[in-house]
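Asks: no sequence on hand, only this structure:
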């Protein structure tokens, strides 16, 4: 059985990855901060799908715990076939806030440094075996200008593209997943207001993850699941930056 390791696996997109991968028969290693919630998730997946689920509690802001996850990815005896770098959270501070640095430091640890460390550990191990896949969850926010979060997710996509270059010809693929507005608890937990977001802009987590898994299996470098978000991002790629700045300001102000 192939084995997938998923960070941030107990909620939102990560939980949906765990469910869909278990449903197709993959064994799992699930990573999150809350050990009790991890255990509940593992028990549900084992009972529902009959797969092996290993629990690995880790706060990826803690470098020692992140190193333990990296060591699991590097295991020769218990190889990981798919890494889903999903752990993340929304951000509140503006770039010019005088107290932005604590939140920014935390975000950089979890959503960038850990992605680099875990992607590197997985890439080295998979390259030796000649097979494997890495999914780094980025965001369509990288195509607009929404403060620190957009900047970090832009770096995640650039990292994914660079990692793919280094792994070219090795049998290992890298995919940057760029979700749009997804119906999960992410925004509520982050305290992000969504009342101004049109209903048509939202997509369901199962649809997102189905598209992401399909794109990953095909070795696609950047995955933007669902037709409406593909169109939106295609427009964003060619639109003048002045227009992107204008749209970003409207989103930021909630208008």
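Replies: Perfect, I can see it now. Just so it is clear, the model here is predicted, and its values are computed rather than measured. Numbering: from 1, shown residues only.
Asks: can we go C-alpha only for contacts and neighbour counts from here?
Replies: Will do.
Asks: what ranges do the strands span in the stretch 151-255 of the chain?
Replies: 172-177, 181-183, 202-204, 222-223 (DSSP state E, counting those that start in this stretch).
Asks: closest one to residue 90 among the ones you listed?
Replies: Nearest to residue 90, of all those, is strand 181-183, at 12.4 Å by Cα to Cα.
Asks: which elements pack onto the closest one?
Replies: strand 202-204, helix 205-217 (3 or more Cα pairs under 8 Å, 6 or more residues apart in numbering; DSSP states H and E).
Asks: what does the shortest one contact?
Replies: Contacts with strand 202-204, where a contact means Cα atoms under 8 Å, 6 or more residues apart in numbering, come from 180-184, 226.
Asks: swap in the last one?
Replies: Under the contact criterion Cα under 8 Å, 6+ apart, helix 205-217 has outside partners 12-13, 16-17, 20, 133, 135, 173-175, 177, 179, 182-184, 223-226.
Asks: filter those residues to the buried ones?
Replies: With neighbours counted using 16 or more other Cα atoms under 10 Å, the contacts of helix 205-217 contain these buried positions: 12-13, 16-17, 20, 133, 135, 173-175, 177, 179, 182, 184, 223-226.
Asks: before we move on, back to that, in JSON lines: the contacts of strand 202-204, plus distance to residue 101.
Replies: Written out in JSON lines, the entries for the contacts of strand 202-204 read as follows (distance: Cα to Cα, whole Å):
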{"residue": "180", "distance to residue 101": "26"}
{"residue": "181", "distance to residue 101": "26"}
{"residue": "182", "distance to residue 101": "27"}
{"residue": "183", "distance to residue 101": "29"}
{"residue": "184", "distance to residue 101": "27"}
{"residue": "226", "distance to residue 101": "35"}
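Asks: between these, which is nearest residue 242?
Replies: Within the set of the contacts of strand 202-204, residue 180 lies nearest residue 242; the separation is 21.0 Å, counting by Cα to Cα.
Asks: quick check: the residue lying closest to that closest one once chain neighbours are set aside vs residue 155, distance?
Replies: The shortest distance from residue 180 to any residue other than its chain neighbours is 5.3 Å, reached at residue 140 (Cα to Cα, 6 or more residues apart in numbering). Shown here: residue 140 relative to residue 155, a distance of 12 Å by Cα to Cα, to the nearest Å.
Asks: okay, pairing it with this:
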């Protein structure tokens, strides 16, 4: 069976990814900070889908804990990870000038450094096997950030990072996709007391619907998934200049003679 590793897997979008991928027959590696929640989720997935589920409790802001997840992605004695979902994220709600520096550094550690390091750990093995996918969960806030939001800036980085990684994987059998959801109903709103939009509002999305749209876009070969017609319409307009530049770059590249790479990549 293929194996999927999901960060932030005990709640919200991460839990929805685990449910969907488990239902599709993926063995699961669940990563989050709270071991009790992970164990409860793992028991539910084993019972519901009959798949193997590993639990890896790790705070991705901690370099040592992050290194444990990297080792799981590269360990040749364990089942290789075919799908990596970088979903874990931290959001500081305080505006930048008033926020504590430690909180901002935690945002960067989880939202940027962990995405970078786990992707870097997973991709070489995927290329060697000739198959695999990395899904990086970004946010619509990465396109239109609220004022003073370091979180939104980190998600803009995720969008740009995934775009350039996806371009580097052409022809390898490996895909990279950035998921760009808008407002998603999760239990985070219940815990923090933040308001949730009314049912049926086009600005609010359910986690399972977001995940279904994301995986459908991945299968279509897309490198960006923006579920919901409202968000897709806005992002479609904002992406036009970048798409045009990509097309020009491809046309220019066809007319160049490039040297072969210094290191060959084995493919299946």
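Replies: Happy to help now that I have it. Please read these numbers as outputs of a predicted model, since none were measured by experiment.
Asks: so who does the aligned partner of residue 182 of structure 2 in structure 1 touch?
Replies: Mapped onto structure 1 by TM-score structural alignment, residue 182 of structure 2 lines up with residue 180. Each residue near residue 180 of structure 1 by Cα under 8 Å, 6+ apart is listed here: 139-141, 201-203, 229.
Asks: biggest helix in structure 2 by residues?
Replies: When structure 2 is scanned for its longest helix (criterion: DSSP state H), the result is helix 229-254.
Asks: give me the buried positions along it.
Replies: Those buried within helix 229-254 of structure 2 under the rule 16+ other Cα under 10 Å are 231-232, 235.
Asks: quick one: which of the residues you listed is nearest to residue 82 of structure 2?
Replies: Out of the buried residues of helix 229-254 of structure 2, the member with the shortest distance to residue 82 of structure 2 (by Cα to Cα) is residue 232, at 27.5 Å.
Asks: surely the closest one meets residue 224?
Replies: No - contact between residue 232 of structure 2 and residue 224 fails when scored by Cα atoms under 8 Å: they sit 10.2 Å apart.
Asks: residue 30 of structure 1: what secondary structure?
Replies: Using DSSP: H, G, I helix; E, B strand; the rest coil, the structure places residue 30 of structure 1 in strand.
Asks: measure it to residue 135 of structure 1 for me?
Replies: Taking Cα to Cα as the criterion, residue 30 of structure 1 is separated from residue 135 of structure 1 by 15 Å.
Asks: residue 85 of structure 2 against residue 5, yeah?
Replies: Yes - under the contact definition of Cα under 8 Å, residue 85 of structure 2 touches residue 5, with a separation of 6.2 Å.
Asks: which of the two has more neighbours?
Replies: Under the criterion of other Cα atoms under 10 Å, the comparison of residue 85 of structure 2 against residue 5 puts residue 5 first, with 29 against 25.
Asks: how big's the offset between the strand or helix carrying the more buried one and structure 1?
Replies: Under the criterion of DSSP states H and E, residue 5 of structure 2 resides in strand 3-7. Overlaying structure 1 shows strand 3-7 of structure 2 at a mean distance of 0.3 Å from the equivalent residues (mean Cα distance after the TM-score superposition for structure 1).
Asks: which strands and helices sit next to that strand?
Replies: Secondary-structure packing of strand 3-7 of structure 2 (3+ Cα pairs under 8 Å, 6+ apart): helix 12-23, strand 27-32, strand 83-86.
Asks: which outside residues touch it?
Replies: Outside strand 3-7 of structure 2, the residues that touch it by Cα under 8 Å, 6+ apart are 14, 17-18, 21, 26-32, 79-88.
Asks: so where is that strand in structure 1?
Replies: On structure 1, the counterpart of strand 3-7 of structure 2 by TM-score structural alignment is residues 3-7.
Asks: buried residues of whichever strand or helix holds residue 101 of structure 1, list them for me.
Replies: Counting by DSSP H and E, the secondary-structure element that holds residue 101 of structure 1 is helix 100-108. Residues of helix 100-108 of structure 1 classed as buried: 104, 106-108 (neighbour count, 16+ other Cα under 10 Å).
Asks: how about JSON lines for these, with distance to residue 190 of structure 1 added?
Replies: Putting the buried residues of helix 100-108 of structure 1 into JSON lines (distance: Cα to Cα, whole Å) gives the following:
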{"residue": "104", "distance to residue 190 of structure 1": "14"}
{"residue": "106", "distance to residue 190 of structure 1": "14"}
{"residue": "107", "distance to residue 190 of structure 1": "13"}
{"residue": "108", "distance to residue 190 of structure 1": "16"}
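Asks: so residue 94 of structure 1 sits against residue 150, correct?
Replies: No - the pair residue 94 of structure 1 and residue 150 fails to qualify as a contact (Cα under 8 Å) at a distance of 11.6 Å.
Asks: the two - which one has more neighbours?
Replies: When residue 94 of structure 1 and residue 150 are compared on other Cα under 10 Å, the one with more neighbours turns out to be residue 150, at 19 against 14.
Asks: what does the more buried one align to in structure 2?
Replies: Looking across to structure 2 (by TM-score structural alignment), residue 150 of structure 1 lines up with residue 152.
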